[in-house]
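>>> Sequence below, structure please.
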Amino acid sequence: MGWFEAYVIATTTPKPLAAASVAVEAAAGCVLAAPVEAVRPVPAFDTAAMDGYAVAGPGPWTVTGQLLAGVADTGPLAAGTAVEIATGAVVPEGTGAVLPYEDSVLGDGIVSGRLGARAHIRRAGDDVRPGDVLVPAGRTVNATIVAAAVQAGVERLSAHRRPTVTLLVTGDEVIDSGVPGPGQVRDSFTGLVTAVSVRAGAEPVVRRHVRDVAALLEAELADARTDVVVVSGSSSAGAADHLHGVLGRLGATWHVRGVACRPGHPQALAELPDGRWVVSLPGNPYAGLVAALTLLEPLLTALGGRPPVALPEVAVGGRAKLMPGGVRIVPVHRDPGWRIAAETSSAGLHAAAGADALAVLPETWTDGDPAPILAVP
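Take a look at the predicted model:
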């Protein structure tokens, strides 16, 4: 299967997870499944827009008291009187305007001044009325949306659930910490998969290490109760590569089974009968990173209800060993201009670590042609 076809399948095949009622303060990062509508007006009451004096009738005015923000029961204001008032305080009934300090003169309890064209009063509902749409469906909830919703009296939002992810790191040679011994390697997948998943809107990843035993891998796949199970390694046809056989026994449906790209050819995307998704990442770290950006990130983006991301295209310069009938995915630097970094194997991450992005080069690419780029996590 071609790389672009695989990317589109991962982007468009999954349906967003069901909507749920979410407490507004806990909704950051979720995608709205329905518009957010105001419950109460903003401002919720007539409020002073300036520090000064709330006045009633023509002046000069006798100052009868002081009002600060937070005082609810003010009582009416009689003609010819005024109260000193702070910005944000409730304006008393009968107030015609707020006379700012800078436009007033105070002496012997009497304030005078010339009222301008503006009353300096924010009336209840001037900004938002109950039922007004604050934010349309489809937006990712951020801190500003949360704050606006709280201000308008919203306590719960309808949002798509954030996808959950289990990462199964396979391999007898993989260790979690310490200095690798002969034949051993440190786990370099957990950080990459976590970063890609969180960037796509998923919950933090649950990680487990699985030895190269088919029955163990099958048990872990069966027990993982997350929306997505990512398997690093066990993706090819070697003696220790059990994933394809396990998925066959579990009745999985294959959507992507191998991609015409270098690196990352053995990557795959499957769906279990109960609706859980399985993303297979090649065991070589750079190839695994390519697969995570090709299949995992768009999959999680779709499950979370986020709109698909259009890959930017830039003119890429340099030289690369292209793949006949497929694409070559190479690290690139931004300055000066987008240039291909040093050649790298499917295992080494050093070139990607120093790059600004990965460029997807079709077999027809030549020096200076535009190419899609993938943001490195």
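
>>> CA only for contacts and neighbour counts going forward, please
OK.

>>> So which elements touch the strand or helix carrying Ser197?
Ser197 belongs to helix 189-199 when assigned by DSSP states H and E. Contacts defined by 3 or more C-alpha pairs under 8 Å, 6 or more residues apart in numbering; DSSP states H and E place helix 189-199 against strand 165-170, helix 285-291, helix 297-303.

>>> Kindly state which of those is positioned closest to Arg114.
With respect to Arg114, and counting by C-alpha to C-alpha, the nearest of these is helix 297-303 at 58.6 Å.

>>> buried residues in the next helix or strand after the closest one?
Counting by DSSP H and E, the next helix or strand C-terminal to helix 297-303 is strand 313-317. By 16 or more other C-alpha atoms under 10 Å, the buried positions in strand 313-317 come out as Val314, Val316, Gly317.

>>> Show me what strand 313-317 is packed against.
If you count contacts as 3+ C-alpha pairs under 8 Å, 6+ apart, strand 313-317 packs onto strand 338-340, strand 370-375.

>>> returning to what we had before: closest to Val278 out of the buried residues of strand 313-317?
Nearest to Val278 among those, with distances taken as C-alpha to C-alpha, is Val314, at 31.5 Å.

>>> And for that closest one, nearest residue in space, chain neighbours not counted?
In this structure, Val314 finds its nearest non-sequential neighbour in Pro370, 4.9 Å apart by C-alpha to C-alpha, 6 or more residues apart in numbering.

>>> what's the answer for His265, then?
Among residues not flanking His265 along the chain, Val259 sits closest, at 4.8 Å (C-alpha to C-alpha, 6+ apart).

>>> Confirm for me that the one you found is in contact with Met1.
Yes: because the distance of 4.9 Å satisfies C-alpha atoms under 8 Å, Val259 is recorded as touching Met1.

>>> Comparing those two, which residue is more hemmed in?
More crowded of Val259 and Met1, by other C-alpha atoms under 10 Å: Val259, with 23 against 14.

>>> tell me the contacts of the more buried one?
When contacts are counted by C-alpha atoms under 8 Å, 6 or more residues apart in numbering, Val259 is found next to Met1, Gly2, Trp3, Ala6, His265, Pro266, Gln267, Ala268.

>>> Now show me the structure for the sequence below, then we'll compare the two:
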Amino acid sequence: MTERPSWRHARAIAAAAGASAVLPPELIALDRAVGRRIAADLVTPIDLPHFASAAMDGWLVVGDGPWELVTIELPAPGQARAIVTGAHVPAPTDPGVQLAVLRSESGVVEAGVLRSTVADEPRPGHHIRLPATEAERGELLIAAGTRLNPAHVALAAATGTDALAVQAAPTVALVFTGDEVIESGLPTAGRVRDSFGVQFPALIGMLGGRVVGASRVPDHHDETVAALRDARADVIVTTGGTGGSSADHVRAALLALGARLLVDGVAMRPGGPTRIAELPDGRLVVALPGNPLAAMVAAITLVEPLIAGLAGREPIPPRVMRGPAVEGRAGSTVLAPYSEVDGRAVVATWRGAAMLRGLAGATGILVVPPEGVREGEGAESLPVPWLVAPHSAVEN
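Here you go, the predicted structure:
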């Protein structure tokens, strides 16, 4: 077996594998667009607002008061009509005539005549929203690559847009392996509770993918081959079966299907047995270890750049965190869950390959090089996706 690539190299391979098969954007209705990344600039085809309107309930008044109440659309000078917030304010035929809106609470009507009860109201143009005060036609409103929030979607609707082109959400099929796994109740000796099926669909969504299927297979070669062969998705993510024992069949199953191993293990702890492969038909496979922490840190740090590449975006960039000294491991990158306290990393106590307690309370994953990190020295880190969820809210 060839030397395992470094974590950094494996991450670059994952990103490149996705980018080599980038998926086209999807056109989706506005009510499904929140949380997705817009694929092209949104330029408004109209002024915002596109017509003059009342900003208050009250009366549209023309010229100086008092004003005679009328019901016509455009009163003459010295006249007024009732108006509600958002109603159209017509342009005066004489540009020298001033229009305004007198608020309901600032006027009184007696014998069909409206008078202002406030000395300085209304001023010319008062409480009238003019066209193009928010944006002019042709102005950029949302830049390509922006993750859409509810206000973005509402803004798009205001421009008359019904659907938006968004970056693809790669489809993901999950294949869980393991004879020892039970799905409910208390595990007996030799059995373990399933820790993947209950959370991996949500985790994949946070990483930018969309889970379209999940299956469970026993530790058996033929059934593992069948599960990988039959999974219909852009990406197949497996858990377990990546070791070298007689119960581990994922690597052999990939080779039996003619897969090309892009990453055949990674020089990292935990998660070293992680593999990335490409099937002959172009589907990508990320085979994660069976230990819970190992699988999750591998997914967060290696599945995310692969999905990002498929979607046509850059992976989440690491940032530098400072903290206490952390011992390295010769020849391997150590991935350590940590909590951020006063701008410094506090590495979790519980970070064994099978432990989830440290990750559950973590704000990020510290990337510790083989030589370790000295006290106060900076180290790269990646956020846990449930705190930032940069690509989540993808419809499932």
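
>>> Of the contacts of Val259 of the first structure, which is the most crowded?
In terms of neighbour count, Gln267 stands highest of these at 30 neighbours, by other C-alpha under 10 Å.

>>> which one in the second structure is aligned with it?
Residue pairing (TM-score structural alignment): Gln267 of the first structure is matched to Thr274 of the second structure.

>>> okay but its match is in contact with Ala287, surely?
Yes: A contact is recorded between Thr274 of the second structure and Ala287 when judged using C-alpha under 8 Å, the distance being 5.6 Å.

>>> what sits in contact with each of those two?
When contacts are counted by C-alpha under 8 Å, 6+ apart, Thr274 of the second structure and Ala287 have Thr242 as shared neighbours.

>>> follow-up on the earlier one: of the helices and strands packed on strand 313-317 of the first structure, which stretch is the most buried?
Among those, ranked by average contacts under mean count of other C-alpha atoms under 10 Å, first place goes to strand 338-340 (a mean of 21).

>>> Read off where it ends up in the second structure.
The alignment of strand 338-340 of the first structure onto the second structure (TM-score structural alignment) spans residues 345-347.

>>> ditto for stretch 367-375 of the first structure
Counting by TM-score structural alignment, stretch 367-375 of the first structure corresponds to 375-383 in the second structure.

>>> Residues in contact with the matching stretch: which ones?
Contacts for stretch 375-383 of the second structure (C-alpha under 8 Å, 6+ apart): 301, 316-326, 363-368, 373.

>>> Quick check: ChimeraX command selecting the buried ones in those residues.
In ChimeraX syntax, the buried subset of the contacts of stretch 375-383 of the second structure is picked out as below (16+ other C-alpha under 10 Å):
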select :301,316,321,322,323,326,363,364,365,366,367,368,373
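
>>> And for the counterpart of Asp212 of the first structure in the second structure, the neighbour number?
Aligning on TM-score structural alignment places Asp212 of the first structure opposite Asp219 in the second structure. A count of neighbours around Asp219 of the second structure, defined by other C-alpha under 10 Å, yields 20.

>>> now do Gly80 of the first structure
Counted with other C-alpha under 10 Å, Gly80 of the first structure comes out at 14.

>>> Trace it over to the second structure, please.
If you follow Gly80 of the first structure across to the second structure using TM-score structural alignment, you land on Gly78.

>>> tell me the contacts of its match?
Val61, Val62, Gly63, Asp64, Gly65, Pro66, Trp67, Glu68.

>>> what lines up against Val135 of the first structure once you look at the second structure?
Residue pairing (TM-score structural alignment): Val135 of the first structure is matched to Ile142 of the second structure.

>>> The residue mapped onto Phe4 of the first structure from the second structure: neighbouring residues, count only.
Residue correspondence to the second structure (TM-score structural alignment): Phe4 of the first structure is matched to Arg8. Around Arg8 of the second structure there are 17 other residues, counting by other C-alpha under 10 Å.

>>> next one: Val153 of the second structure
Other residues lying near Val153 of the second structure total 22 when counted by other C-alpha under 10 Å.

>>> before we move on, which element is it in?
Taking DSSP H and E as the definition, one finds Val153 of the second structure inside helix 150-158.

>>> So which bits of that helix are buried?
His152, Val153, Leu155, Ala156, Ala158.

>>> Comparing it with the first structure, how large is the average distance?
Mean deviation of helix 150-158 of the second structure relative to the first structure after superposition (mean C-alpha distance after the TM-score superposition for the first structure): 1.0 Å.

>>> from memory Asp212 of the first structure sits against Ala240, does it?
Yes: under the contact definition of C-alpha under 8 Å, Asp212 of the first structure touches Ala240, with a separation of 5.7 Å.

>>> Could you pull out the helices in the stretch 1-150 of the second structure for me?
All helices of the stretch 1-150 of the second structure, identified by DSSP state H, counting those that start in this stretch, fall at 7-19, 150-158.

>>> Now tell me what touches the first one from outside.
Going back to what we said before, that points to helix 7-19 of the second structure. Counting by C-alpha under 8 Å, 6+ apart, helix 7-19 of the second structure makes contact with 262-263, 266-268, 276, 284, 301-303, 305-312, 315, 332-333, all of which sit outside it.

>>> again with stretch 210-228 of the first structure
Taking C-alpha under 8 Å, 6+ apart as the rule, stretch 210-228 of the first structure contacts 163-166, 168-172, 229, 234, 240-243, 246-247, 275-279.

>>> Since that was my last question, I'll sign off now.
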